[in-house]
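1. for reference, the sequence and a predicted model appear below.
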Amino acid sequence: MISTILSQGGDWLPDLVSGLKVSVMVTMVSLLIGLPFGFLLSLGVMSKSRMSNALALVVVEIGRGAPSLVLLQFAYFGLPSAGLTLSSFGASVVALSWTTAAYTSEIIRAGLQSVPAGQREAAMAVGLNRMDMMRFVIMPQGLKIAIPALLGFAILIFQTTSLCFAIALPELTSKAYEIGANTFQYLPALVLAGLLYLMVCIPMTMIVHWIENRRKY
């Protein structure tokens, strides 16, 4: 296997790297869409309005309860029956953005609710209304607490892009399978793809640990 990787890996790398770029792009777009929606959902869950609370909970529970693969299949194969046809890239972004929003809403909510009650009381004592208290007191502290968990989830979403091969997205895993199908060298191709995943995930994991350690001091 090692000899195969050394002898043919150079020929495979361009295709695998192009797949890696697609995986990174899907991850970035899903996070750019999902994180703001996750923040809005966290506010909805904490809202005193029953309608806002119920709607946010439904969206969150579906996003957390349904496997990412099911959401991918729903976006790519299910939505066309309702008159909305998406490309494999668009369907991947829709599904993973929903997953991101659902899970990060709970991470953000936990961060916001972990702000000590004394901070809220002090904000009310100086005359801040609820919106200003959220903007200037709770959000800066709560989001800072949530950052390590959010970064860890970003790594998970990057790994989840491997499921997008099921809807024909030409991402890294899909490219590895394609190489394996053409050369019958599935194991070396998948090992090389795994190494590329590690090249992204390990530095990101180290950054998360570094941020967590800085928070302790």
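-> Happy to help now that I have it.
2. going forward, measure contacts between C-alpha atoms and count neighbours the same way
-> Noted.
3. buried residues in the strand or helix carrying G194?
-> Assigned by DSSP states H and E, G194 belongs to helix 186-215. Across helix 186-215, burial judged by 16 or more other CA atoms under 10 Å covers 188-190, 192-193, 196-197, 201, 204-205, 208.
4. can I get those residues in CSV including distance to Q159?
-> Converted to CSV, these look like this (distance: CA to CA, whole Å):
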residue, distance to Q159
P188, 19
A189, 17
L190, 14
L192, 15
A193, 12
L196, 11
Y197, 8
C201, 8
M204, 12
T205, 12
V208, 16
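5. what does stretch 168-186 contact?
-> Stretch 168-186 has contacts (CA atoms under 8 Å, 6 or more residues apart in numbering) with 12, 15-23, 88-89, 92, 161-162, 164-165, 187, 189-190, 193.
6. which of those residues are buried?
-> Neighbour-count burial (16+ other CA under 10 Å) applied to the contacts of stretch 168-186 gives 12, 15-17, 19-20, 22-23, 88-89, 92, 161-162, 164-165, 189-190, 193.
7. with adjacent residues omitted, what lies nearest to the most centrally placed residue in the chain?
-> Ranked by distance to the mean C-alpha position of the chain (CA atoms, centre = their mean), the top residue is I157 at 3.6 Å. Using CA to CA, 6 or more residues apart in numbering and skipping the chain neighbours, the partner closest in space to I157 is T27 (6.3 Å).
8. this is the other structure I want to compare:
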Amino acid sequence: MELLTLWKGWFPELIDGYGLSLEVTALSLGIGVPLGLVLALAVPAKSKAIRISALTFVEIGRGAPVLILLQFVYFGLPTAGLTLTSFASAVVALACCTGAYTSEIIRAGFEAVPYGQKEAALVIGLNGLDALRFVIVPQGLRVALPALLGFSIMMLQATSLCFTIALPELVSRASNIGSTTFEYMPVLILAGLMFAVICIPATLLVSVLERRLGRHAVR
């Protein structure tokens, strides 16, 4: 009962931080996934300049730890004259990470589209752009959907790193409560449970989608 009483007192502050974590995640995915789609189309482009630029962005975004990206945007960019708030820095850093990783997920989805589907699109008179719009992209995104959802869960969890740039998200608020009450374990357990409320059902949803899309995969 004492634990529940503590949780009840902390919950209003933690739920505000949780809302901020969800907001950062939503914006990062809203920017990063379309960026990933653009990069997935740019990596195999015929133009060498476009191809190299896209590959460079993808490799840096995938190679640099999220924590380094957060620190670079929040602490590094001001030295170049660009100062962002902790919220904007979190969104920019996580969106860049999302774009880099999802570009490879989406590109793998495109490559999974059977060659016969591409040939059929050309046979019925579609040009290369229309074949991409109406055949390759829709089917490729369908294949990539479970992996994209799985990555979204990881990005929600990655918002816990934003406490390092003074963003008052869930983990930051839990840490503050722990430092003032010295009840670190109870408050961190509550924070973990709040993450689990979304992450566990979402993980189960990804598993269901993988099975269903696997059964109906285009051959």
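-> Now that the structure is in, tell me what you want to look at. Quick caveat: nothing in here was measured; it's all calculated off a predicted structure.
9. now what about the TM-score between them?
-> TM-score of the superposed chains, computed with TM-score structural alignment, normalised by the length of structure 1, equals 0.97; 215 aligned residues with a CA RMSD of 0.9 Å.
10. okay, and which of the buried ones among the contacts of stretch 168-186 of structure 1 map to strands?
-> Assigned to strands by DSSP state E, none of those qualify.
11. element containing the alignment partner in structure 2 of E178 of structure 1, please.
-> E178 of structure 1 maps onto N176 in structure 2, with residues paired by TM-score structural alignment. Per DSSP H and E, N176 of structure 2 falls inside helix 170-181.
12. ok, L41 of structure 2 next?
-> With elements taken from DSSP H and E, the one containing L41 of structure 2 is helix 2-42.
13. same question, Q141 of structure 1
-> Applying DSSP H and E as the criterion places Q141 of structure 1 in helix 139-160.
14. so that helix corresponds to what in structure 2?
-> Counting by TM-score structural alignment, helix 139-160 of structure 1 pairs with residues 137-158 of structure 2.
15. in that stretch, which residues are buried?
-> For stretch 137-158 of structure 2, burial by neighbour count (16+ other CA under 10 Å) applies to 137, 139-153, 155-157.
16. check contacts around the aligned partner of A123 of structure 1 in structure 2.
-> Matched to structure 2 by TM-score structural alignment, A123 of structure 1 sits across from A121. A121 of structure 2 makes contact with 127, 131, 135 under the criterion CA under 8 Å, 6+ apart.
17. among the residues you listed, the buried ones, what's the ChimeraX command?
-> Per 16+ other CA under 10 Å, the buried members of those correspond to this ChimeraX selection:
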select :131,135
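18. inside helices: which ones of the contacts of A121 of structure 2?
-> Using DSSP state H, A131 are the members of those that sit in helices.
19. corresponding residue for V24 of structure 2 in structure 1?
-> Checking TM-score structural alignment: V24 of structure 2 goes with V26.
20. quick check: closest non-adjacent residue to that match.
-> Nearest one to V26 of structure 1, counting by CA to CA, 6+ apart, is V93 at 6.1 Å.
21. what residue of structure 2 matches up with that neighbour?
-> Using TM-score structural alignment as the criterion, V93 of structure 1 maps onto V91 of structure 2.
22. what about its match, neighbour count?
-> 26 (other CA atoms under 10 Å).
23. do the one 3 residues further on as well
-> Using other CA under 10 Å as the criterion, L94 of structure 2 is surrounded by 29 other residues.
24. residues in contact with it?
-> 25, 28, 32, 66, 69-70, 155.
25. M194 of structure 2 and M1 of structure 2, how far apart?
-> 19 Å (CA to CA, to the nearest Å).
26. I177 of structure 2 too?
-> For I177 of structure 2, the distance to M1 of structure 2 (CA to CA) stands at 19 Å.
27. likewise for Q117 of structure 2?
-> Q117 of structure 2 sits 61 Å away from M1 of structure 2, going by CA to CA.
28. so which of those two has more stuff around it?
-> The residue with more neighbours, out of Q117 of structure 2 and M1, is Q117; 16 against 6, by other CA under 10 Å.
29. where does that one fall, secondary structure wise?
-> helix 115-123.
30. chain center to that helix, what's the gap?
-> Relative to its chain's centre, helix 115-123 of structure 2 lies at 32 Å (CA atoms, centre = their mean, to the nearest Å).
31. mean deviation of that helix from structure 1?
-> When structure 1 is overlaid, helix 115-123 of structure 2 sits 1.0 Å from its aligned residues on average, using mean CA distance after the TM-score superposition for structure 1.
32. same check, this time on stretch 93-100 of structure 2
-> Compared with structure 1 after fitting, stretch 93-100 of structure 2 has a mean deviation of 0.2 Å; criterion: mean CA distance after the TM-score superposition for structure 1.
33. equivalent analysis for stretch 53-61 of structure 2, please.
-> In this overlay with structure 1, the average offset of stretch 53-61 of structure 2 from its partner residues is 0.3 Å by mean CA distance after the TM-score superposition for structure 1.
34. what range does that stretch cover in structure 1?
-> Residue span in structure 1 matched to stretch 53-61 of structure 2, by TM-score structural alignment: 55-63.
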